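> Sharing a sequence plus its predicted fold:
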Amino acid sequence: MVRPNLRVDTGPRTRMIDLIVRPLPGAQPHLLVLFREHSGEREGPPTERTDQMRLMERELQRSRESLQANTEDMAVSVEELRSTNEELQTSNEELQSSNEELTTSKEELQSLNEELITINAEHQRVIYELAQANNDMKNLLDSAGIATVFLGNDLTIKRFTPRITRVINLMTVDLGRPITDISVNLRYEDLTRDISQVLENLETLETQVQTHGGQWYLMRISPYRTADNFIDGVVVAFTNVDVIKGMERQMQGALAYAEGVLNSMQDPLLVLDAGARVVSANRSLHHLLRLGAQQVNGADLYALAHGVFDQPELRARLGEVITSGQSLSNFVIDLSVPQQGARKMKAEANPVFGQDGQFALTLFKMEDVTELLRRAAEHGEDLNG
């Protein structure tokens, strides 16, 4: 900025100067103020010069005051800028430190993310295997034809197979309800008691039950054990045994028929297994030995009636029948019969084969020939031939 032709009163004379204000280069804002005097200038009239001088003095004073205010403001601004610069440097250092921390955290997060991806893949594999195992178990239970219901420790229904509806009237909406609230299609009143008993003593219980429709089931109540051996309820399984019950009835009928046939025979008769143990015997044998059926059935032949059949030759002959499957006939043995004394008995043994052609049982029959042999001896007859 340049203000030319300014009058300055210096005492005895008035000087003419040019006021020049220039900014100085540098980091901080400074101004250079120059006063350049004119040489040999003409002076105007005194009055005019005086007015001009006063005007210039006032302007100069204002400029000085403005310059002083600007200088002070500039000093304050410089101080504020210096303080701000220091704060910015501190903030920059903090930002650099934060950036380093963020970089470290980013690396840790990347490492953690990789671990999470690995763990997630393992979890996905485990979930797939569990789903596959669940599907396998469901198909196994459904294909096995076993009606099963899973109960919690509080007897609430957790899960069941579709076939259970033939035994217990269950629907999907019954999940979570106590089994005691459900209608049971069984002629059996102790289901809840049996379940509570299994939960109490942790021992499996089996029994045969019948539905109101007449079907027979084998009911098995077992504790539900988790992988860490924790009891988390019970498993109630119903296996249809109608076919087995039918075969059992047929077998019982066949046994009753066979026993009837055996009992109709007057001669003592036993049915032996491969170990020479009594499977069955008729009433004539019971009467001969004065023993009941419970004492005879299942007993060792050679231990009956204090070893009445425990004879070396008889053992050898019956052993041949059992091992070779050849019949034994016209073999006379001496028996010490209770209340009758010594008796002559003609023994016969015939193997009984099963449907597969394998040896199964031996039919051992005896006939009392004591009187026949006595009469033959009296008449001099020989019946051994």
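Sure, I can see it.
> going forward, measure contacts between C-alpha atoms and count neighbours the same way
Fine.
> By residue count, tell me the biggest helix in the chain.
Ranked by residue count under DSSP state H, the longest helix found in the chain is helix 46-144.
> Following the chain onward from that helix, which element is next?
Proceeding C-terminally, helix 46-144 gives way to strand 147-151 as the next helix or strand, assigned by DSSP states H and E.
> by contact count, what packs against whatever helix or strand comes next after that next one?
Using DSSP H and E, the helix or strand that follows strand 147-151 in sequence is strand 157-160. Counting by 3 or more C-alpha pairs under 8 Å, 6 or more residues apart in numbering; DSSP states H and E, the packing neighbours recorded for strand 157-160 are strand 147-151.
> quick one, the strand it packs on and helix 46-144 angle?
Orientation of strand 147-151 against helix 46-144 (axes from the mean of the first three to the mean of the last three C-alpha atoms, to 10 degrees) gives an angle of 140 degrees.
> let's bring in a second one:
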Amino acid sequence: MQTNLAEELGYLVLRVDENKEVVRSYGDTSKYLLPKHFTINLEMLLPKKLAMVFNTLSNTVLKTNKKASLNRIKIKQADQLMMVNMMVSPMLIDRKSPKFFMVTFTEDKVIATAEHEGKDFDETGFQDEYTLNLEQELKEVKEKLNSVYEQLDASNENMQSFNEEMISANEEMQSTNEEMQSVNEELDTINSEYQLKNKELLEINDDLNNYFRSNVNGQLFINNDLLLMKFSPGTVKQINLLESDIGRPLSNITTNIKFETIIEDIKKVLRDGIVITKEIETNNGKWYQVMTMPYMRQSDQQNNGAIITFNDITELKNTQLNLDISNKML
């Protein structure tokens, strides 16, 4: 409805933002605007004279926030000469909203100019003012460009500094990788040595286990707290032992021998570092030579428990008894 009314009255009303771009139009645009595409900038859509006038009036409205107009602008449009009146008015919706202009174009068909609001078009004066406006806009553009260039320079310096830091970080990472590679090589060497040592320990452990299995004499390994740490298979003939007894106090384990001083002997060996040898008899009539000696630690030659060895001397003991009887008879 507004568009039809504007066309009937011969008006063209444009709503233009502060960037001089057309937001809305009412009326016949072909009468005053050039048939250009891909642009909404009003200065580019207007003939040269109208563009010059609009530039001047819009700058005035921006500065004063008051409407400005100019009459009888002579232009040639579609091979026809006509006089155009232009009025630019500020449109303020609220303080937070962007600024808009209302630009009104009307054809001046009246010869007398006194009836029209505003001044008549003086091409020479407007060209000078238009030139000044263009120079001012050019100056502002240059200042903005200089500011942009300064920001770009600062950004380039920051990027250069960042690149240097990245290069330094990469060098540090490369150095760290080399160190890690060296550490990995050392770890491989240590791991190889550890595997070799582990193999040797397994072989030693196999030797000890085979020694224990082949040793008919019994052996007990006791730590400083009088706890059973290990025993040979031959020991079960004298002491009732199970694998579950490892870690238990020796005083809690029942024996088949008449050896009441075994705990006291172990304590004395641990305290004095001496070797105690005794001959004892079992409940089934067998005799054993019991040797209690300190368990020496190779690293510092310190006592780390005791070893109790049971040697079967039954046959020797019986021979001695028979000799004693023969001697008495003689």
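Arrived safely. Remember, it's a predicted structure, so these values are computed and weren't measured experimentally.
> Overlay the chains and give the TM-score.
TM-score of the superposed chains, computed with TM-score structural alignment, normalised by the length of the second structure, equals 0.59; 227 aligned residues with a C-alpha RMSD of 3.7 Å.
> what's the offset of the longest helix of the first structure from the middle of its chain?
Distance of helix 46-144 of the first structure from the chain centroid (C-alpha atoms, centre = their mean, to the nearest Å) equals 51 Å.
> Please name every helix or strand in contact with that helix.
strand 2-9.
> The helix or strand just after the strand it packs on to strand 2-9, inter-axis angle?
Going down the chain from strand 2-9 of the first structure, the next helix or strand is strand 14-24, by DSSP H and E. Strand 14-24 of the first structure and strand 2-9 are oriented at 140 degrees to each other (the same axes, to 10 degrees).
> can you give me the offset of strand 14-24 of the first structure from its chain's centre?
On C-alpha atoms, centre = their mean, the centre of strand 14-24 of the first structure falls 99 Å from the chain's centre.
> The stretch 201-350 of the first structure: helices as residue ranges?
Secondary structure of the stretch 201-350 of the first structure by DSSP state H, counting those that start in this stretch: the helices cover 242-264, 283-289, 293-296, 312-324.
> Tell me which residues are up against the first one.
In this case it means helix 242-264 of the first structure. The contact list for helix 242-264 of the first structure, computed with C-alpha atoms under 8 Å, 6 or more residues apart in numbering, reads 215, 216, 217, 269, 281, 282, 283, 284.
> Turn those into JSON lines, columns for distance to residue 5 of the first structure and neighbour count.
As requested, those are exported to JSON lines (distance: C-alpha to C-alpha, whole Å; neighbours: other C-alpha atoms under 10 Å):
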{"residue": "215", "distance to residue 5 of the first structure": "134", "neighbour count": "16"}
{"residue": "216", "distance to residue 5 of the first structure": "134", "neighbour count": "21"}
{"residue": "217", "distance to residue 5 of the first structure": "131", "neighbour count": "23"}
{"residue": "269", "distance to residue 5 of the first structure": "165", "neighbour count": "24"}
{"residue": "281", "distance to residue 5 of the first structure": "160", "neighbour count": "23"}
{"residue": "282", "distance to residue 5 of the first structure": "163", "neighbour count": "23"}
{"residue": "283", "distance to residue 5 of the first structure": "165", "neighbour count": "23"}
{"residue": "284", "distance to residue 5 of the first structure": "168", "neighbour count": "18"}
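> how many other residues sit next to residue 330 of the first structure?
14 (other C-alpha atoms under 10 Å).
> Hmm, residue 346 and it touching each other?
Yes: using C-alpha atoms under 8 Å, residue 330 of the first structure is in contact with residue 346, at 5.9 Å.
> thinking again about what came up before, of the contacts of helix 242-264 of the first structure, closest to residue 93 of the first structure?
residue 217 (82.9 Å; C-alpha to C-alpha).
> Now do the same for the closest one: its match in the second structure.
With TM-score structural alignment as the criterion, residue 217 of the first structure lines up with residue 288 in the second structure.
> any idea how far residue 280 of the second structure is from the closest residue to its match other than its chain neighbours?
Residue nearest to residue 288 of the second structure in three dimensions, not counting chain neighbours: residue 312, with 4.6 Å by C-alpha to C-alpha, 6 or more residues apart in numbering. Distance, residue 312 of the second structure to residue 280 of the second structure, using C-alpha to C-alpha, to the nearest Å: 10 Å.
> any shared contact partners between those two?
With contacts taken as C-alpha under 8 Å, 6+ apart, residue 312 of the second structure and residue 280 have 287, 288, 289 as neighbours in common.
> In strands, which of those residues appear?
Using DSSP state E, the subset of these located in strands is 287, 288, 289.
> Nearest to residue 273 of the second structure among those residues?
Checking those one by one against residue 273 of the second structure (C-alpha to C-alpha), the nearest turns out to be residue 289, at 19.3 Å.
> list the contacts for that closest one?
277, 278, 279, 280, 309, 310, 311, 312, 313.
> hmm, back to that, including distance to residue 176 of the second structure, could the ones in strands among the shared contacts of residue 312 and residue 280 of the second structure go into JSON lines?
Formatted as JSON lines, these follow (distance: C-alpha to C-alpha, whole Å):
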{"residue": "287", "distance to residue 176 of the second structure": "70"}
{"residue": "288", "distance to residue 176 of the second structure": "67"}
{"residue": "289", "distance to residue 176 of the second structure": "65"}
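> Would you mind finding the longest strand in the first structure?
strand 341-353.
> The second structure: matching residues for that one?
The aligned range for strand 341-353 of the first structure is empty, by TM-score structural alignment.
> What angle do strand 341-353 and the helix or strand just after that strand make with each other?
Next along the chain after strand 341-353 of the first structure, taking DSSP H and E as the criterion, comes strand 359-368. On the basis of the same axes, to 10 degrees, strand 359-368 of the first structure is oriented at 150 degrees to strand 341-353.
> helices and strands around strand 359-368 of the first structure, which ones?
Using 3+ C-alpha pairs under 8 Å, 6+ apart, strand 359-368 of the first structure sits against strand 269-272, helix 312-324, strand 341-353.
> As TSV, these with distance to residue 91 of the first structure would be great.
Converted to TSV, these look like this (distance: least, C-alpha to C-alpha, whole Å):
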stretch	distance to residue 91 of the first structure
strand 269-272	106
helix 312-324	106
strand 341-353	105
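> Looking at these, which is nearest to residue 110 of the first structure?
The nearest among these, by C-alpha to C-alpha, is strand 341-353 at 79.0 Å.
> so how far is the closest one off the chain centroid?
With C-alpha atoms, centre = their mean, you get 63 Å for strand 341-353 of the first structure.
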